[in-house]
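Visitor: sequence first, then the predicted structure:
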Amino acid sequence: MDPNVPHRSSPRWRPTSRLLVWAAILLGSGVANAVVEVMDAQRRGEVLALWEPMTWELSSAGMILLTLPLLWWGCQRWPLHADTWKRRLPLYLLASVGWSLLHVAGMMLLRHLAYASVGEHYVDGSAWPTRLLYEYLKDVRAFFSFVALEHFFSWFGRRRQGEAHLLAAPDDAPPEEPVERPQRFLVRKLGRDFLVATADIEYAQAAGNYMNLHVRGHEYPLRSTMAALEAQLDPARFVRIHRSYVLNLGFLVSIEPLDSGEARAHLKDGGTLPCSRRQLPVLRAALGQGPAPAEPAATPTAT
């Protein structure tokens, strides 16, 4: 088991499942398009073997499937929000050009290999600049369709599972509790609001521009950085155990040292979290099992 991956089931739609769904969609569309190509050729009085349009369609669909995880990663790494889309739109336009070039180059390679495997030679009558422009005009629509769908499902997923926020201060009164050390978070879920006690948060996990708060088997994304969330949590209760995880000590059962010098934190619900070599002394000190790691000495400056 990889110690850097938490051992627990996840309610999210896994990338493998998404790829299988898109594979079925693209395969079905490709087969239908290939049959239409053959029927159109027959109406023109031409003979076109089914394997040829199948090669054209499936080579394109295959490259799309191979590059989809990269596209999804980019959407998670640079999400589009109301306050970022104008700044990041040029980045997405540039990414669409790169995605199209990768798609076309891979597609052409697969076609040449497929034709060579049956003793044929694939011939594309178009000049490369014309071909690339033609393919890009098609690919840019597909690219932004995938981007829009990815962001829509990410948005809907956050709404369905609930998104956490700090409690806002009323317009005509001070906040109910200090914002710098909140005791509760407000969760909005499909139009309903409810409160989650900070003490009930088992751990928080970094995920791009979000921190996912794990509470009783549920996961609530919070728009925050790791440093900002750490500053808002009680250091006597919450300890950073990894670059991506902050753990509530009240839910820790045991620490399992690993041969690599890292450790695995076992939680009350049976799940596990990784504890890095650097943070292990911090965790032990928080549990009273050892001294806190010393701060590095300052380097004297020459006078």
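Guide: In hand now; what should we look at? Numbering: from 1, shown residues only.
Visitor: only C-alpha atoms for contact and neighbour calcs from this point on.
Guide: Noted.
Visitor: center of the protein - which residue?
Guide: The structure's the chain has its C-alpha centroid closest to Gln76; by CA atoms, centre = their mean the separation is 4.4 Å.
Visitor: on the three-state scheme, that residue is what?
Guide: With DSSP: H, G, I helix; E, B strand; the rest coil as the basis, Gln76 sits in helix.
Visitor: how near is it to Glu150?
Guide: The gap separating Gln76 from Glu150 is 9 Å, by CA to CA, to the nearest Å.
Visitor: next one for the comparison:
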Amino acid sequence: MADASPAPGAYERYLPYRRWVEWGYWICTALASMVGNALTVGMEMRRAGLPHHPAEPWIWEGSSNLVFLALVPAVAWFTRRYPLHLDTWRRRLPAYLLASVAFSALHVVAMVGLRMAIYASAGDSYDFGHWGRQFAYEYLKDVRSFAGMVLLMEAYRFLLRRLQGEASLLAAPDDDAPPVEPIDRPERFLVRKLGREFLVAAADIEWLQASGNYVNLRVRGRDYPLRSTISALESRLDPARFQRVHRSHIVNLDQVASIEPLDTGDARIHLRDGSTLPCSRRYRAALRERTA
């Protein structure tokens, strides 16, 4: 009799709301920043006796925060592509410094463009001032915003991995004693989840999928991210059981129910649990031989 599906944990229950929570956070942050800064700027200008239209602080802060919101996906992509870890942050710091300059340049150019368009529609003109001095001023603000976004995104992903359960290879013992199993071909993986540790047998992995700098191990309907490349992990898995079927996927051959050829020359793999995986034409012939 097949095992019953595991009860959804906190991570699985959160997934349907994840995008709403993530975008809701950034939208609320941008709105709060716009309102707070616009009110503050208006009060300061009135206190200083500077002539201005009451709408101008809202135009300035609205344009700035709208562009900020539009840049969130770019920062999210960059931090997924080049994640910061304790062993990599020094090597990647120059790339992040360059990214902060690009972030600020995009922010300033798009923000000024919006302001010019809004002023022009009202029959007026917007003067940004001396571009060199103004960009330096804006960069000092933007680099702090960029750093805050990066740290927040990394902390959020770290929390999600802990909630989901993060896998790792079993390490060799500290002393000279031989390891309990071959380190170069692991039979089990260590999973840490919410302060608990448990072992997952390699034979229980249904498939593996590359996800940025991680590989998700699919086990009984749940994914456990392992920090590795899929090629590195492929070389350590038992070739009698696992087969590469796509640049981003490895499948446990015991889980393959059928292979559906496609007109493109690729194939679709149907697994015993009803799920499907892509199989590119590069790996299709080898998979057929293994499952024949």
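Guide: All right, it came through fine. This structure is a prediction, so every number in the text was calculated from the model and none was measured.
Visitor: list the contacts for Arg160 of the first structure?
Guide: Lys189, Leu190 (CA atoms under 8 Å, 6 or more residues apart in numbering).
Visitor: the aligned residue in the second structure for it sits in which helix or strand?
Guide: Using TM-score structural alignment as the criterion, Arg160 of the first structure maps onto Leu163 of the second structure. Using DSSP states H and E, Leu163 of the second structure maps to helix 131-164.
Visitor: pull out the buried positions in that helix.
Guide: 135, 139, 142-143, 146, 149-150, 153-154, 161-164 (16 or more other CA atoms under 10 Å).
Visitor: counterpart of Gly148 of the second structure over in the first structure?
Guide: The alignment partner of Gly148 of the second structure in the first structure, by TM-score structural alignment, is Ser145.
Visitor: same question but for Thr88 of the second structure, I mixed them up
Guide: Using TM-score structural alignment, Thr88 of the second structure pairs with Thr84 in the first structure.
Visitor: so is Phe194 of the first structure in a helix, a strand, or just coil?
Guide: The three-state label given to Phe194 of the first structure by three-state DSSP is strand.
Visitor: quick one: it from Val187 of the first structure, how far?
Guide: 5 Å.
Visitor: what's the closest non-adjacent residue to the aligned partner of Val75 of the second structure in the first structure?
Guide: With TM-score structural alignment as the criterion, Val75 of the second structure lines up with Leu71 in the first structure. The shortest distance from Leu71 of the first structure to any non-neighbouring residue, by CA to CA, 6 or more residues apart in numbering, is to Val147 (7.6 Å).
Visitor: ok, the one you found - contacts?
Guide: Val147 of the first structure makes contact with Leu71, Trp72, Cys75, according to CA under 8 Å, 6+ apart.
Visitor: how is the nearest residue to Met153 of the second structure once chain neighbours are set aside assigned, secondary-structure-wise?
Guide: In space, and not counting its chain neighbours, Met153 of the second structure is closest to Ala76: 7.3 Å by CA to CA, 6+ apart. At Ala76 of the second structure the chain is in helix, as set by three-state DSSP.
Visitor: thought Ala76 of the second structure was touching Leu151?
Guide: No. Ala76 of the second structure lies out of contact with Leu151 (CA atoms under 8 Å); the separation is 11.0 Å.
Visitor: ok, the residue of the second structure most remote from its centre to Gly42 of the second structure distance?
Guide: The outermost residue of the second structure, judged against the average C-alpha position, is Gly49 (46.8 Å), by CA atoms, centre = their mean. Relative to Gly42 of the second structure, Gly49 of the second structure is positioned 11 Å away (CA to CA).
Visitor: number of residues surrounding the equivalent of Val21 of the first structure over in the second structure?
Guide: Taking TM-score structural alignment, Val21 of the first structure has Tyr25 as its aligned residue in the second structure. Look at Tyr25 of the second structure: counted by other CA atoms under 10 Å, it has 12 neighbours.
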